[in-house]
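Novice: this one's structure only:
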């Protein structure tokens, strides 16, 4: 997922910093100022983390029920102020009102899921002590880490970081959130509304704003874990910064997700899904569809359907536009370079082309006959583009899909082989006969492998990412056979071995 992070390399594009160390967030549709925000220094970030650490004690002591009550109040407040929140997201990202509303619906659903399931997933439970330690009782519970630092992206400025924030808070942690410099107002809105809903817990959820230096400072401010969403190169820099203090990290990076269309697919449904998965939010989705591998027997029909549907879509800033602008100006250069390389290498544009790129807007671009080693295939484009490749069959499509080091998500369309093909894909998530269904299900973990990162947000795994397991044993009675002492004697060990053979050797 393309996003400015602790290097600060794109910060000059988002705003101009004034003499009082503030910067402006801009509406990418018009260039108008949405709001002004402080550039927090390393000292500011350390102070925020210290305050969060103090606040975390009382927050953890609330227990699951107490935290649930506060987080439920926050969720209800977000619902009441959804229109205001939507307008802010649209202003800072340029995305359409409907896209922003869809994002916020997911936000609310995930907050609800995290609070409802935290006790079940993380609460104390009994564990079997096994044969050797039968005279002990054993239990396991997951305790809060303390303070979690979250570095969020601009493309889904509420939904993506909430996959860490809500789960970390439900697990009993305090959170310090550094939003993208392109969407600082969204981060501040989230923290402000939380403060209104849980006024007696000041410091539990804080926001620090600024550029790359602020994000880097958060990595080195003594947090107990960093959850980062952004590009793969920046993710590596975050890991390097955190390695100095052995701070654990959760890294959700870029993707080049593929959609496989088998010869027995519902071609009409597959085409509609490809257009939606590749072009919604102007293609600015880490798990969006960027590559399509379609079996030769249905390729002509599929390409014709995609061409007709994509050609009808129009970007713009008006309410009835299909999608909005490219939020980060520098990304337009990447899109242009990828399309140019594909065309120079023999690819054809069946929808749009280089003339479709008119910053800040990019119209849909559908490419065919693109070599597999072109940049449009191997690198994350993050724009409203689709590369469609004919393959002899779905298995060859899966092989090509797995050829890259990215492994975030994927999709398969097949009436009879969907789950079989899904299991063969080297990625963290797959939707069968749909696109991005996994992202909308709070109970499923979200994350990738390889250059797409590691760790998981959402679901049971997402809650456990922000807690540490503590195992406790308690002696219940003295054992007849105790090999865990120097008074055991050879006879005791022989009896234990004999028992193990009897129980487990058959």
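Specialist: Done, it's in. Quick caveat, the model's predicted, so the values are computed rather than measured.

Novice: contacts and neighbour counts: CA atoms only from here.
Specialist: Fine.

Novice: And the helices in the stretch 201-350 of the chain, which stretches?
Specialist: 212-219, 232-243, 267-279, 296-311, 329-344 (DSSP state H, counting those that start in this stretch).

Novice: buried residues in the last one?
Specialist: Buried residues in helix 329-344, counted by 16 or more other CA atoms under 10 Å: 329, 331-332, 334-343.

Novice: Surely residue 178 touches residue 205?
Specialist: No: look at residue 178 against residue 205 with CA atoms under 8 Å: they stay out of range, at 11.0 Å.

Novice: Buried residues in stretch 476-492, which are they?
Specialist: By 16+ other CA under 10 Å, the buried positions in stretch 476-492 come out as 481, 482, 483.

Novice: Name the helix or strand for the first one, please.
Specialist: Assigned by DSSP states H and E, residue 481 belongs to no helix or strand.

Novice: which residues does it contact?
Specialist: Contacts for residue 481 (CA atoms under 8 Å, 6 or more residues apart in numbering) come out as 488, 492, 495, 496.

Novice: Who are the contact partners of the first one?
Specialist: In other words, residue 488. 481, 482.

Novice: Going by neighbour count, list what's buried in the lengthiest helix in the chain.
Specialist: If you go by DSSP state H, the chain has its longest helix at helix 97-122. Within helix 97-122, the residues scored as buried using 16+ other CA under 10 Å are 97, 99-101, 103-108, 110-119, 121-122.

Novice: ok, second structure coming up, stack it against the first:
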């Protein structure tokens, strides 16, 4: 296994690290390692910038964000090429995630006012003399630690929504994709005329640790569950709240009435796109036994020309993080050793940079190919006797991020029974492309939500205000309150809540 692509710091007057193309090892860029003192300084600058950004109106912030959206759109080929070189993913895949990110920026900008702006709420009969309002105010400075597999789309789910809510952002991109992170920060800086509203702090693990311990108001993290726990522990020192998106082991369920061609197409793409390096990608497939053989014939036919490589005919790129190659191989080997059947690929599919598509069937449920996140272009496809069994096996995991169901008659009912934050019916990963839907998981997949109204509110605190419209008939918040008033209050509350109520 090659280890030459691991980012490493070089010592000098200023420590730096290299970003390398995982397909061939070529140098993409050299970046400074941001020190703890420099992270603290960036957070201090962000604190100053939020005095301007946070006090703009929703419409003014939206104008800046929509301008940024337009800048990214016009330069999409430039950003996609940089992402391609740092991650190895095909240009088309790099462009696709940028397209989705652009749509999310636009949604956040246009909907922040409606979701977060002040609105009246009912005061109730007891407090009828009060006008009540609630609004959502920005927290201040938000830290974002992004992943390498989708270096634009995934962190943008935090960055754009935090910015739209009125926060400043300090962004630590993955050490594998620092150039993409710098590009995003630089392009936004143009839009806000050099202000420090969005800053990037490139570096290795220590830089991320420094951001967790800095005086930020919230941190959004995407990465492994193991690292997520370290992030939480570091943030706990300052009681800094966190959003954790920590991966999954998602399944795709195929009912006996499903369109098998579409289901196979979705499973293949969900499992193999981006070389399987997708937290919401498909890793397990449960197919009704009545259509299992037909499904296997279909998916293997669709996969016959699919391959990984760096040439224009390859649909799958390299494994971006070299250490993952060993994990992928160990999962495949463990499944085979326990009795799984190889339908495509296998142990020999794992090379020094690329992994060829691998499909295993009849994979034991206690194998690591089923229980642990593989993060490679592999699929474990097992037959089930019923949809009850499919749901039970799908939910028999510590993860709970996403999934998919293919069924003509029962798709929605099956989806509701899956313990996950997101499920798509008769498609795969569709929820990620809908900006109004929340994105996040349960269990070991993490907590908190990005995207949608929930994502906007994650980067705010609720501010409740009451304003007295007229003097109360009974002043309850006074030492002058007497026994007669207490008796009237008791009578009123009995009338309001003491009787048997029916829901209409």
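Specialist: Great, that's in hand. Because the structure is predicted, anything quoted here is derived from the model rather than measured.

Novice: Drop the TM-score for these two in here.
Specialist: Aligned and superposed, the two chains score 0.97 in TM-score terms (TM-score structural alignment, normalised by the length of structure 2); 496 aligned residues with a CA RMSD of 1.3 Å.

Novice: before we move on, the earlier item: return the most buried member of the helices of the stretch 201-350 of structure 1.
Specialist: helix 212-219 (a mean of 25; mean count of other CA atoms under 10 Å).

Novice: after superposition, how close is that one to structure 2?
Specialist: Here helix 212-219 of structure 1 is compared with structure 2 after superposition; its mean distance to the aligned residues, by mean CA distance after the TM-score superposition for structure 1, is 0.2 Å.

Novice: Could you tell me where that helix falls in structure 2?
Specialist: Aligning helix 212-219 of structure 1 against structure 2 (TM-score structural alignment) gives residues 205-212.

Novice: again, but for stretch 117-129 of structure 1
Specialist: Using TM-score structural alignment, stretch 117-129 of structure 1 pairs with 111-123 in structure 2.

Novice: What is the distance between that stretch and the centre of its chain?
Specialist: Centroid separation for stretch 111-123 of structure 2 versus its chain: 26 Å, with CA atoms, centre = their mean, to the nearest Å.

Novice: Check stretch 289-306 of structure 1 too.
Specialist: In terms of CA atoms, centre = their mean, the centre of stretch 289-306 of structure 1 is set 28 Å apart from its chain centre.

Novice: got the residue ranges for the strands in the stretch 151-300 of structure 2?
Specialist: Secondary structure of the stretch 151-300 of structure 2 (DSSP state E, counting those that start in this stretch): strands at 168-172, 198-200, 218-222, 242-245, 251-254, 284-288.

Novice: Export the ones you listed as TSV, with columns for distance to residue 294 of structure 2.
Specialist: Below are these laid out as TSV (distance: least, CA to CA, whole Å):
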stretch	distance to residue 294 of structure 2
strand 168-172	46
strand 198-200	50
strand 218-222	37
strand 242-245	36
strand 251-254	12
strand 284-288	10
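
Novice: Reformat those as a markdown table; add mean neighbour count and distance to residue 425 of structure 2.
Specialist: A markdown table is the format used below for these (neighbours: other CA atoms under 10 Å; distance: least, CA to CA, whole Å):
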| stretch | mean neighbour count | distance to residue 425 of structure 2 |
| --- | --- | --- |
| strand 168-172 | 29 | 34 |
| strand 198-200 | 26 | 37 |
| strand 218-222 | 26 | 25 |
| strand 242-245 | 25 | 22 |
| strand 251-254 | 31 | 10 |
| strand 284-288 | 25 | 14 |
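
Novice: Those strands: which one's closest to residue 460 of structure 2?
Specialist: Nearest to residue 460 of structure 2 among the strands of the stretch 151-300 of structure 2 is strand 218-222; the distance by CA to CA comes to 9.5 Å.

Novice: what does that closest one contact?
Specialist: With contact meaning CA under 8 Å, 6+ apart, strand 218-222 of structure 2 is reached by 139, 141-147, 154-155, 158, 212, 228, 231, 235, 240-246, 459.

Novice: ok and that strand relative to helix 225-236, angle-wise?
Specialist: 170 degrees (axes from the mean of the first three to the mean of the last three CA atoms, to 10 degrees).

Novice: Just give me the mean distance for strand 218-222 of structure 2 relative to structure 1.
Specialist: Mean deviation for strand 218-222 of structure 2: 0.3 Å (mean CA distance after the TM-score superposition for structure 1).

Novice: Check the offset of that strand from the chain's centre.
Specialist: 10 Å.

Novice: Let me have the helices of the stretch 201-350 of structure 1 in JSON lines, extended by distance to residue 225 of structure 1.
Specialist: Converted to JSON lines, these look like this (distance: least, CA to CA, whole Å):
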{"stretch": "helix 212-219", "distance to residue 225 of structure 1": "9"}
{"stretch": "helix 232-243", "distance to residue 225 of structure 1": "9"}
{"stretch": "helix 267-279", "distance to residue 225 of structure 1": "32"}
{"stretch": "helix 296-311", "distance to residue 225 of structure 1": "42"}
{"stretch": "helix 329-344", "distance to residue 225 of structure 1": "29"}
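
Novice: out of the ones you listed, which comes closest to residue 74 of structure 1?
Specialist: The stretch from the helices of the stretch 201-350 of structure 1 with the least distance to residue 74 of structure 1 (CA to CA) is helix 212-219; that distance is 24.9 Å.

Novice: who's in contact with the alignment partner in structure 2 of residue 307 of structure 1?
Specialist: Residue pairing (TM-score structural alignment): residue 307 of structure 1 is matched to residue 300 of structure 2. Applying CA under 8 Å, 6+ apart, we find residue 300 of structure 2 in contact with 343, 344.

Novice: Tell me the counterpart of residue 345 of structure 2 in structure 1.
Specialist: Under the alignment (TM-score structural alignment), residue 345 of structure 2 pairs with residue 352 in structure 1.
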